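Colleague: have a look; sequence and predicted model below, questions after that.
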Amino acid sequence: MHIPIPKSSGLEDKLLWKHSTSGEYRVNKAYSLIQQDGLSAMGHHRDLPHWVWKLLWKIDLPYKILSFICKILHRTLPMFEILNKRGVRNTNLCTLCNEEEESIDHLFLHSPFARAVWHGSNLEVRTSELVHSSVDYWLSASIMHNINRGQDRMFFLQSLCTILWMIWNHRHKVLHQGKLPNPMEVILTAQSLVCRYQEAFQNKQSQHPRPNHSPRMFISPGWQVIIKGAAWRNRKTKRSGWAYEVKATDGSVLLKAGESNGRKSAYQSTQEALIEAICKTKELGFSKMLILCNSKMLTQVCSKRRRPAWHEQTFISDLDQLNLQGVSVSFLFVPKEIIADVLYMAHITTVFPVHFCRFGLT
């Protein structure tokens, strides 16, 4: 692990735990890491992309239904098959058909009750094509293929998840209340709920409209120079490097520099590039600087919209010391196209080892 070293003496050495943003040991975080290791060893959802879980929460449904869908993807619902493996003795037969062993795939996809529900729904789901599929992989594939394809696709996902939810609720009513299985009741109730959920989320969006992200004009409050800084990590060489460019407000280039940075992360290299650029610019006699950076996290920390994590405290400490010396720095997040030339210079430093070099000035 590469630990950032401050250029000033205002930060004391201390022990840090890399798994938390504050650097302090957290019992709940350690327990979460142990659980993740255990699930990986058991092979649960090992083939599901990690971003499926992020896409799931974009579906316009109540959290109780989305949490239920998470349990399906994790295969952790208390089915008879799972309960028997855990030592809780129950009948193995499916509650809704009394023909085969109840499993998560059988209940939601392969049972006669589930096939009747999907056939009667307006989703055109053909369970005959899913004989060899598991419900978690089928569900994750549906989320990946439909999440960002308009309102029709959102309606499909809402209906799909709500029908799964209603099958589970109907199973409980049959098991605990002695109700007779009725696929049509599940279909009609799910359709009614989807209409209510759509209306509720549309009203919520109308009451809380999204802010307008139109471009804003920034008026310079006396900036003397503009600094563009960036870092690059080369996947082939597994090395990182940084570069920066200092321009006067009239557009003339004052300084260009870059350096290879070993195997450090691109985020840490960006911090080193900006501190080095600020120090060199200060030596040229400038004290008011505007930093253009494509790192949103770093911009948030420097603008005090977020508390710095332990690996950012060295950078903040150096900035505080420079501020005490009369240096005023403002940060602005920009897309990578704005600093493309600096990114290219940083890329060069990852291909050829460069200690420190000033590139040709125009």
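Modeller: Here it is on my side, so go on. From a predicted model like this one, the values you see are computed outputs, not experimental measurements.

Colleague: for the rest of this, base every contact and every neighbour count on C-alpha atoms.
Modeller: Fine.

Colleague: just say helix, strand or coil for the closest residue to residue 260 other than its chain neighbours.
Modeller: The shortest distance from residue 260 to any non-neighbouring residue, by CA to CA, 6 or more residues apart in numbering, is to residue 241 (4.2 Å). Secondary structure assignment for residue 241 (DSSP: H, G, I helix; E, B strand; the rest coil): strand.

Colleague: what residues does residue 241 make contact with?
Modeller: Counting by CA atoms under 8 Å, 6 or more residues apart in numbering, residue 241 touches 231-233, 258-262, 266, 269, 346-347, 349-350.

Colleague: inside strands: which ones of those residues?
Modeller: Counted as lying in strands by DSSP state E, out of the contacts of residue 241, are 231, 232, 233, 258, 259, 260.

Colleague: residue contacts, the third one?
Modeller: What that stands for is residue 233. Residue 233 touches 239, 240, 241, 265, 266, 347, 350, counting by CA under 8 Å, 6+ apart.

Colleague: ok, it to residue 113 distance?
Modeller: 53 Å (CA to CA, to the nearest Å).

Colleague: related to what we said a few turns ago, between the ones in strands among the contacts of residue 241, which has the most around it?
Modeller: Most neighbours among the ones in strands among the contacts of residue 241, by other CA atoms under 10 Å: residue 231, with 34 neighbours.

Colleague: chain neighbours aside, what residue packs nearest to that one?
Modeller: residue 242 (4.2 Å).

Colleague: okay, one more to line up with it:
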Amino acid sequence: MSCILCNNTNETQDHLFLHCDLARAVWFGADIFIRNLTKAEITVDNWIKDLLQHHNESSNNTSQLQLILTLMWCIWFHRNQIMFEGKQPNPMEIILTAKSLLNRFLQAPSNNAGNTKMGSNTAQATSWQPDNNWQVLITTEGGAAKNGKWQGMAYVGKNKDGQVIFSWMQNHNSIGF
């Protein structure tokens, strides 16, 4: 399938997140340092592994990693809005949406250390710890056109090494259902 964001080449995850003109505009406009992004042979998988490795080596770049991952999700979400809702590509909208989502996440009570007062009650902030015994990470996505004519969904299962072990995608025209 041709990239619906730029119509220049086939859509792959590497093209969509790294090499597409719209994605490049997002990375440039977000004003964050992205290593090796201009290399044609870099893959999304290797790029994320590199980001995580550098994050583990220096714990002071958490906010940059959060922004990058949020931007990636927003690029995917915007792509689906273009495909299913007929929206026009807009890199600035992607950047502003990502920054808004990230700010709301960071300001949420569960992300603040200590106690949070709610009227006369006191709520203890909780933190989630992942289970290290997991076998498969499953990510899902779904969407529908505003007019209700097109619907789609997908999922991908990856093992601890990041290898895709199963995936599925379906879209259909729901006229007459």
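Modeller: Arrived safely, thanks for sending. Keep in mind it's a predicted model, so treat the numbers as computed, not measured.

Colleague: tell me which two in the ones in strands among the contacts of residue 241 of structure 1 are the farthest apart.
Modeller: 233 and 258 (13.4 Å; CA to CA).

Colleague: how about residue 190 of structure 1, what does it touch?
Modeller: 159, 162, 163, 166.

Colleague: in structure 2, which of those residues still touch?
Modeller: Mapped onto structure 2 and checked by both residues aligned by TM-score structural alignment, their matches' CA atoms under 8 Å, these keep the contacts 159, 162, 163, 166.

Colleague: secondary structure, distance to residue 150 of structure 1 and neighbour count added to those residues, as JSON lines?
Modeller: Listed next are these as JSON lines, based on DSSP: H, G, I helix; E, B strand; the rest coil; distance: CA to CA, whole Å; neighbours: other CA atoms under 10 Å:
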{"residue": "159", "secondary structure": "helix", "distance to residue 150 of structure 1": "15", "neighbour count": "23"}
{"residue": "162", "secondary structure": "helix", "distance to residue 150 of structure 1": "19", "neighbour count": "25"}
{"residue": "163", "secondary structure": "helix", "distance to residue 150 of structure 1": "20", "neighbour count": "25"}
{"residue": "166", "secondary structure": "helix", "distance to residue 150 of structure 1": "25", "neighbour count": "19"}
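
Colleague: ok, of these, which one's closest to residue 341 of structure 1?
Modeller: Nearest to residue 341 of structure 1 among those: residue 159, at 47.9 Å, using CA to CA.

Colleague: aligned to residue 67 of structure 2, what sits in structure 1?
Modeller: Matched to structure 1 by TM-score structural alignment, residue 67 of structure 2 sits across from residue 159.

Colleague: please apply the same query to residue 20 of structure 2.
Modeller: So residue 20 of structure 2 corresponds to residue 111, using TM-score structural alignment.

Colleague: could you look up the SS state of the spatially most central residue of structure 2?
Modeller: Centrality entry for structure 2: nearest residue to the mean C-alpha point is residue 73, 1.7 Å, by CA atoms, centre = their mean. Using three-state DSSP, the structure places residue 73 of structure 2 in helix.

Colleague: what about the strands in structure 2?
Modeller: Under DSSP E, structure 2 gives strands at 115-118, 121-124, 137-144, 150-158, 164-173.

Colleague: of all the ones you listed, which lies closest to residue 37 of structure 2?
Modeller: strand 164-173 (22.7 Å).

Colleague: so that closest one matches what in structure 1?
Modeller: Against structure 1, strand 164-173 of structure 2 falls on no residues (TM-score structural alignment).

Colleague: leaving out the residues flanking it, which one is nearest to residue 246 of structure 1?
Modeller: Nearest to residue 246 of structure 1 is residue 227, by CA to CA, 6+ apart, at 4.6 Å.

Colleague: residues contacting the one you found?
Modeller: Contacts of residue 227 of structure 1 by CA under 8 Å, 6+ apart are 244, 245, 246, 247, 277, 289, 290, 291, 292.

Colleague: from these, which ones fall inside helices?
Modeller: Among these, DSSP state H puts residue 277 in helices.

Colleague: out of the contacts of residue 227 of structure 1, grab the one that's most surrounded.
Modeller: Of those, with other CA under 10 Å as the count, residue 244 tops at 28 neighbours.

Colleague: what count of nearby residues applies to the nearest residue to that one once chain neighbours are set aside?
Modeller: Excluding the flanking residues, the one nearest residue 244 of structure 1 by CA to CA, 6+ apart is residue 229, at 4.3 Å. A count of nearby residues for residue 229 of structure 1, using other CA under 10 Å, gives 31.

Colleague: let me know the helix or strand that residue 229 of structure 1 is in.
Modeller: strand 225-234 (DSSP states H and E).

Colleague: what's that strand aligned against in structure 2?
Modeller: Under the criterion TM-score structural alignment, strand 225-234 of structure 1 matches nothing in structure 2.

Colleague: who's in contact with the nearest residue to residue 22 of structure 2 once chain neighbours are set aside?
Modeller: Leaving aside its sequence neighbours, residue 22 of structure 2 sits nearest to residue 91 (CA to CA, 6+ apart; 6.1 Å). Counting by CA under 8 Å, 6+ apart, residue 91 of structure 2 touches 22, 23, 25, 26, 29.

Colleague: and which of the residues you listed is nearest residue 37 of structure 2?
Modeller: For those, the nearest to residue 37 of structure 2 is residue 23 (10.6 Å; CA to CA).

Colleague: could you pull out the helices in the stretch 51-200 of structure 1 for me?
Modeller: Applying DSSP state H, counting those that start in this stretch to the stretch 51-200 of structure 1 gives helices spanning 51-56, 63-74, 80-85, 104-105, 112-120, 135-146, 150-177, 183-207.
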